[in-house]
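Next come a sequence and a model predicted from it.
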Amino acid sequence: MINRSIYIATVSLLISACGGGNSYSNTQKPIDPIVDDSAFRAEIRRGEYGMVHIKANDYAGIGYGYSYAFAEDNICTIADVYVTVSGERSKYFGPDASWTMTGNGTTNNNLNSDFFFKLINAEQRVENLMAQAPPLGPLPEAQALVKGYVAGYNRYLRDVGVENLPDPTCRGASWVRPITELDVYRRFYQLALLGSSAVAINGIGSAQPPGPNSLSANTSSPEQIAQQLGEAWQGIQIGSNAIALGSDATANGKGMLLGNPHFPWDGAERFHQAHMTIPGTLDTTGSALFGVPMILIGHTQNLAWSHTVSSAWRFTPYQLTLVPGDPTSYLVDGQPEAMLAQELSVELADGTAVSRTLYSTRWGPVLTEILGLPVFPWTPAAAFALADANALNFRYLNHFVETNRAQSVRELLAIMQRNQGIPWVNTIAADSNGEALYADISVTPNVSDQKALECASPLGVATANTLGLPVLDGSRAACAWDNDADAVQTGIIGPDNMPWLIRRDYLTNSNDSYWLSSPEQPLEGFFRIIGDEGTERRMRTRLGLLMTKQRIDGSDGLPGTKFTRQQMQDLIFNNRHMAAELWLDDLLQLCAVTPGMIGAGGPVQTAEACAVLASWTRRDDLDAPGAVLFRRFVANLFISDVPTGTAASGFGFADVWTTPFDVNDPVNTPSGLNIANPHVQYALASAISDLQGNGIPLDASLRTHATESRGEAKIPMHGGPGGYGLFNAMSNTWSNSDAGYNDVVHGASFVQVVSFDGDECPDTQTILTYSQSTNSESPYFADQTEMYSRKEWVAGRFCEAAVAADRRLSSMEISE
């Protein structure tokens, strides 16, 4: 437990040593940087594009000012979240409706969702974590941020009134209400589970014991289930890129960072941009996920960091052997254990209630499906429970409290090792000293490769081999997760056994495992549950590595051999298309000898389409004819369920390469398009039919046929699907109409390039691609989206002089 008086005294000495300590109101009294006094007060300054600058004497004031400004921008979206985590969606939106957790792509029935969260709340998981002393529970700073956040949010509702909310989406809605600290912590907990239990909300919230006529086993084979799980997991629509440069890779010999998270454009897993300052104590800027009053991706004066979704698994299913004749009891080492029955009730709009009993085991709650797949049936003989490593994780709050003050990658590394709270992402960082960091020190079940094999259930043999996901035997106590001496939490891998690397050239990650973050120094020898090694990388990963290396060795055709800040900005928006670089030459050879092909739409002539592709720039820029056609070709190439009876049936994506993967050349292999594979012809012919059948010209550009709706406006979107080899990932939905691709599902979100130039003010450029507000009537609803379309950036305003120079700056002080 932290001694509060010693902590405050230490911080005060540090403030004095740094010459800090003055608040925004110029008070000269010594301050408590956690809670200055009983009142909440903050200065809220609004800059260009809705940028929020919060200045306060203490952490409570930061939370107070930030939540007030955040509510101005996004009150409806976050109010919906508080309904969700309270288990009240059925009451306000109906039990049969559904909602999507855009951060993991799952669609959840309201009633199942309510029971899922009612179970969490009945078990008082959040309250128990709140009551823990640090590091397991929240630091005093985090507690103060939450107190201030609640006060600021509720102050906004009092000032404006629910009936007068600026966003018509929830104006006057009964489900918009004042919040409590518990509401805020429940949102924190929901985010901690995003990559684990939250992918099984339906499967946990609806799990019921089998009836007398239930099936005795799953009809799919373990190999088929493993394949289904793998495809579904790949379909989770979150990802990211990040490049950290050290002194050997930058023109000025300082560090530089590109942060490029690919998060959803809709829903609550969006970013909100802010700058938070407690003079002498805190000065950090960047973005926060909705409902979190901390900078999660951003920079301080000397450190910049970003995150990419990690390849590690955060959970392991356990297969239970049930007691014969008693489907709510299971055997462990031959002895029966009764499941814990939790009787729950969900209120409906008419005042009636629905009751359901959910069951938990020593391993976790019983589930029946995951990611919409009913692959864990509860039968008279067997059931499955979900063990979640993040079920005890509030440490990520402490991690970000400390990171928001950190000034070097080595300090950041120590924060990760000390808190072990990062729930589901890698960390990539650079500092003014010229060091770059990659680390996957994240919350991961401690299951060695040997244990995954020795404790594998029948399904686990298949999933461990193909996915690295252990499905363990719940009938043996010895199959519990192992413990590392250096782990803060029992059952997770300790930091000494997680991958990390510090270098002075470059480190990258684009959602593949840790293995190739540096091709010059591959990370190897870690448990398979963290990620794979020596295997093929995604095309997006390969392009990021290729472009970085080409800039450093000067083979990209640009002047010099090291990065400037502008060159890093140009790299992310150059819209190079890796699939085109690898395949288009071969595809054009196929065109030259095959004037007619048969695809999903029947026979087509290829001459016009091939001429378009031959003149295409191989970049997904707005005015590059051929980009839409090639995107449809790749989309059809990825389709594995080619109709039987066609020449392409029985062939698929796995057969498209001519040069296979070479572990000694992982950036450049595999390569080449196998035009002898009938699936290639089928994909091109289908792409031609896709466009012609919808009245879209074969030379259509993204400017006219890849757009994002903002009210009545259609904003053109450059970039393209990361899975197709676009580093500038931007995934629109194919509408199967003359519109082509419209409305972004996920992709580049809060993009930042941070360069340290040796002075007190980092040289930063950012773009929040979907803009700052979800309110369609806000001036910040589409402004940055339009800028992204034009490849424009927002200049960072970190130092006080830069903030004050903002011509659009407005200011207000609030207190209570």
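Right, received. Where do you want to start? Numbers count the residues shown, from 1 in each chain.

make it CA atoms for all contacts and neighbour counts henceforth
OK.

Can you show me the strands along the stretch 301-450 of the chain?
303-309, 315-323, 326-332, 335-338, 340-347, 353-360, 366-367, 382-388, 425-431, 436-439 (DSSP state E, counting those that start in this stretch).

Including distance to D73 and mean neighbour count, could these go into JSON lines?
Below are those laid out as JSON lines (distance: least, CA to CA, whole Å; neighbours: other CA atoms under 10 Å):
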{"stretch": "strand 303-309", "distance to D73": "23", "mean neighbour count": "30"}
{"stretch": "strand 315-323", "distance to D73": "35", "mean neighbour count": "24"}
{"stretch": "strand 326-332", "distance to D73": "47", "mean neighbour count": "20"}
{"stretch": "strand 335-338", "distance to D73": "48", "mean neighbour count": "14"}
{"stretch": "strand 340-347", "distance to D73": "30", "mean neighbour count": "17"}
{"stretch": "strand 353-360", "distance to D73": "34", "mean neighbour count": "17"}
{"stretch": "strand 366-367", "distance to D73": "37", "mean neighbour count": "30"}
{"stretch": "strand 382-388", "distance to D73": "33", "mean neighbour count": "25"}
{"stretch": "strand 425-431", "distance to D73": "27", "mean neighbour count": "30"}
{"stretch": "strand 436-439", "distance to D73": "33", "mean neighbour count": "28"}
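
mind giving me TSV with these and columns for distance to T106?
What follows is those, written out as TSV (distance: least, CA to CA, whole Å):
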stretch	distance to T106
strand 303-309	16
strand 315-323	17
strand 326-332	28
strand 335-338	31
strand 340-347	21
strand 353-360	21
strand 366-367	15
strand 382-388	17
strand 425-431	18
strand 436-439	27
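
Determine which of the ones you listed approaches V85 most closely.
Closest to V85 of the strands of the stretch 301-450 of the chain is strand 340-347 (CA to CA; 12.7 Å).

what's that closest one packed up against?
In terms of contacts (3 or more CA pairs under 8 Å, 6 or more residues apart in numbering; DSSP states H and E), strand 340-347 is packed against helix 89-93, helix 110-122, strand 353-360.

structure B:
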Amino acid sequence: MWKTVIASLLLVTSAPVASAAGPEQVPHVVAAHHRGLGDGIGYGQAKAHLCDLAKLFTEFAADPQFRDLERREVVEAIVAQPPPVGPTRQARDLVTGYVQGYNRYVARNPRCGARPITEAELYRFNHVAFNEGIFRAYEGIWPSPPKEVKERGSNTIAVGAGGTSGGRGVLLGNPHVPWRGMVSFWHARLTIPGKVDVDGVTVLGMPVVFNGYNRGVAWSATVSTASSYTLTRLRLVDRHTYLVDGKPERMIDRGTHWDTRYGPVTRKIRTNPHLTGDEMTPLPWTDTEAYAVTDLAADRLTTLNAAATFLEARTTDDLKAGLDRFGGTVRTNIIAADRRGQTLYAGIQVVPDVRTDCVVDQGFLDRTGVAIVDGTRSACRAGRLPVDRMPWIASDTYATNSNSSHAFVRADKPLKGFPRVFGDENIANLRTEFGLQEIPRHLGRFDAGVMRKLVLENRNTAAEKHLDSMPCVRPECEVLRKWDRRNEVGSVGALLFDQWFAAGGTEKAFDEVVARLGPKIHQPLGENQYVVRDGGKIPLHGGPGSSGVYNLINMDWKKQEVSDGSSFVFAVEYTDRACPTAYTLMAPARPDLYGAKRWQKGALCG
């Protein structure tokens, strides 16, 4: 049926057409080519999120780094080059189309201060978004700190023929991104007849799919622990002159920041692994010492090119080939399962190749995963690590990631011995521990139903692991003794425990939390953890990452809104049928369905 519809639409127009597909009214973009697909993505994102996009493009156009890139035409020079440095034909067409579609919607719906954008602007936005080092730097590059960045993370489980009930691949994707604002998702089905048919999500301002599936392969991205940049320590002869190989070099005054051969100088860096500003490390800038950010993704469009290949992938091998060809992504793992029953974990991403004798602060590297290298020797400037030295594993059993390092992809086969810049190989977070304990229990029985239950059973890993040994002697402790140790809507005790555990789990912390919460400690979680839509409260299950709740929900308690957490949750099972069995929950768009655990059939075969 859908082929007939597409054929008739293409007879009418070569431009993409959006139509409803499924009970969530998922837009269906149908186009004859990638440029038309990009047009539909740009138009659809604008239709659903115009005010967020208008703010995004306005704020990026105003920031110092963006203005500097524009003035020097840095990104234009990259775009003018052939791949793998410049964009592939697919990436170029997606960007051209996106700008056309976005501008067409803006012209018809002038509001929120939206204005037309150019291709150069969209390339600059994607370039800056995937330059992790510059993104993390404060003071020096930015005249004042950027606004708070919400936490990002994810869970993904891929199970192959050796672990599924049907002998083919099954995937759970559970990305954790902000529910609102400039880093949120847009969900759509994207079709180029005979080439592309994908159900998935794009990040606002980006025309590529990091989380989705087609008839052959399903994939999801998780934020990794790897660093794509180094800090370079400069020895100064005065505040703006540094030494390289014994010769003085003058910093370049860009008007917005001071630049060096190693990158811009900064005085503060975010070292929290989840991209937030929760952990800030000050860096000195004196007459004798300064630090520059050397971002290994700053001279090419690595991530955009690699992700553009995902649309036409048919197998996990295809995904791996796209990553290998362009050098991977930036701080993103890709986990996938296909209809053949193969799985993939690929920690293939832009990572610096650092010489051991060039590291000047081993303790900083051990603590943060970021290398500080000696800027007095030009030979110490890091290059990009070759992809054949990066962690990845393909198998017919399973692979998982929940934002711990590559070492915790498999309980039975840890990947170890990789450079520290990839992440800590010894410490796993609580969500990772939960996954590695649960997955082996279900091997041989995995299907879409098992995945759906596992991701939303709301077990509180921290409580299961620590509550019985935590000091609790007050009468209010009875609330926790009766608690089911889950973060369900009706769970009484979850709110008390989560806030107590996050505050340190001490007797003093317990007293403070009880005093702050008052009668709320006796209320079901859903009476306090909810969002408001159309004037009505929608109770939400799930819990914070600090408690290791797999179904992560982080609340902004002042705004009574989810700051980030389970967003596009999807479970895909390949069978002997041509189309996979798939279920999705687009939580930010339909918190009522999410709160009720009411899964929707995937849009691909609707």
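Sure, I can see it. Model, not experiment: these values are computed from the prediction.

okay, the helices and strands packed on strand 340-347 of the first structure in a markdown table with distance to L367 of the first structure next?
As requested, those are arranged in a markdown table below (distance: least, CA to CA, whole Å):
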| stretch | distance to L367 of the first structure |
| --- | --- |
| helix 89-93 | 21 |
| helix 110-122 | 10 |
| strand 353-360 | 9 |
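
what's the matching range in the second structure for stretch 56-76 of the first structure?
Using TM-score structural alignment, stretch 56-76 of the first structure corresponds to residues 31-51 of the second structure.

next one: stretch 700-707 of the first structure
Per TM-score structural alignment, the counterpart of stretch 700-707 of the first structure in the second structure is residues 523-530.

buried sites along the match of stretch 56-76 of the first structure?
31-46, 49-51 (16 or more other CA atoms under 10 Å).

Centre-most residue in the second structure?
Taking CA atoms, centre = their mean, the centroid of the second structure lies closest to V223, which sits 4.8 Å from it.

Now the aligned residue in the first structure for it. Nearest residue, chain neighbours left out?
Using TM-score structural alignment, the partner of V223 of the second structure in the first structure is V309. Of all residues not flanking V309 of the first structure in the chain, V425 sits nearest, at 4.3 Å (CA to CA, 6 or more residues apart in numbering).

For that neighbour, list the residues it contacts.
Contacts for V425 of the first structure (CA atoms under 8 Å, 6 or more residues apart in numbering) come out as 307-310, 440, 442.

Look up how far I415 of the first structure lies from R405 of the first structure.
11 Å (CA to CA, to the nearest Å).

Now do the shared contacts for those two.
Here R405 of the first structure and I415 share no contacting residue, scored by CA under 8 Å, 6+ apart.

Identify each buried residue in stretch 81-97 of the second structure, please.
Going by neighbour count (16+ other CA under 10 Å), the buried part of stretch 81-97 of the second structure is 83, 85-88, 90-97.

start and end residues in the first structure for it, please.
Using TM-score structural alignment, stretch 81-97 of the second structure corresponds to residues 132-148 of the first structure.

angle of the longest helix anywhere in the second structure against helix 64-72?
As assigned by DSSP state H, the longest helix anywhere in the second structure is helix 34-62. Interaxial angle of helix 34-62 of the second structure relative to helix 64-72 (axes from the mean of the first three to the mean of the last three CA atoms, to 10 degrees): 110 degrees.

still on that earlier bit, which position in the second structure aligns with the residue nearest to V309 of the first structure?
V425 of the first structure maps onto T332 in the second structure, by TM-score structural alignment.

measure its match to N403 of the second structure for me?
In this view, T332 of the second structure and N403 of the second structure are 9 Å apart by CA to CA.

list residues touching both of those two?
222-224.

just so I have it, where are all the helices in the stretch 101-250 of the second structure?
All helices of the stretch 101-250 of the second structure, identified by DSSP state H, counting those that start in this stretch, fall at 119-129, 132-136.

Can you tell me which of those helices is most buried?
helix 132-136 (a mean of 22; mean count of other CA atoms under 10 Å).

List the contacts of that one.
Residues outside helix 132-136 of the second structure that contact it (CA under 8 Å, 6+ apart): 128-129, 141, 227-230, 269-271, 275, 293-295, 297, 330-331.

Go again with 6 Å.
The contact list for helix 132-136 of the second structure, computed with CA atoms under 6 Å, 6 or more residues apart in numbering, reads 229, 269-270, 295.

repeat for stretch 581-594 of the first structure
Counting by CA under 6 Å, 6+ apart, 671-673 sit against stretch 581-594 of the first structure.

Looking at those, state which has the most neighbours.
Among these, L673 has the most neighbours (other CA atoms under 10 Å), with 21 neighbours.

residue in the second structure matching that one?
Mapped onto the second structure by TM-score structural alignment, L673 of the first structure lines up with nothing.

so L673 of the first structure makes contact with W657?
Yes: with contact defined as CA atoms under 6 Å, L673 of the first structure counts as touching W657 (5.0 Å).

thinking again about what came up before, please convert the buried residues of stretch 81-97 of the second structure to a markdown table, extending it with secondary structure.
Formatted as a markdown table, these follow (DSSP: H, G, I helix; E, B strand; the rest coil):
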| residue | secondary structure |
| --- | --- |
| P83 | coil |
| V85 | coil |
| G86 | coil |
| P87 | coil |
| T88 | coil |
| Q90 | helix |
| A91 | helix |
| R92 | helix |
| D93 | helix |
| L94 | helix |
| V95 | helix |
| T96 | helix |
| G97 | helix |
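
nearest to V604 of the first structure, of the contacts of stretch 581-594 of the first structure?
Proximity of those to V604 of the first structure, judged by CA to CA, is greatest for L673, which lies at 20.9 Å.

I'd like to know how far the closest one sits from Y7 of the first structure.
For L673 of the first structure, the distance to Y7 of the first structure equals 62 Å [CA to CA].

Mind telling me what V455 of the second structure corresponds to in the first structure?
Using TM-score structural alignment, V455 of the second structure pairs with I572 in the first structure.
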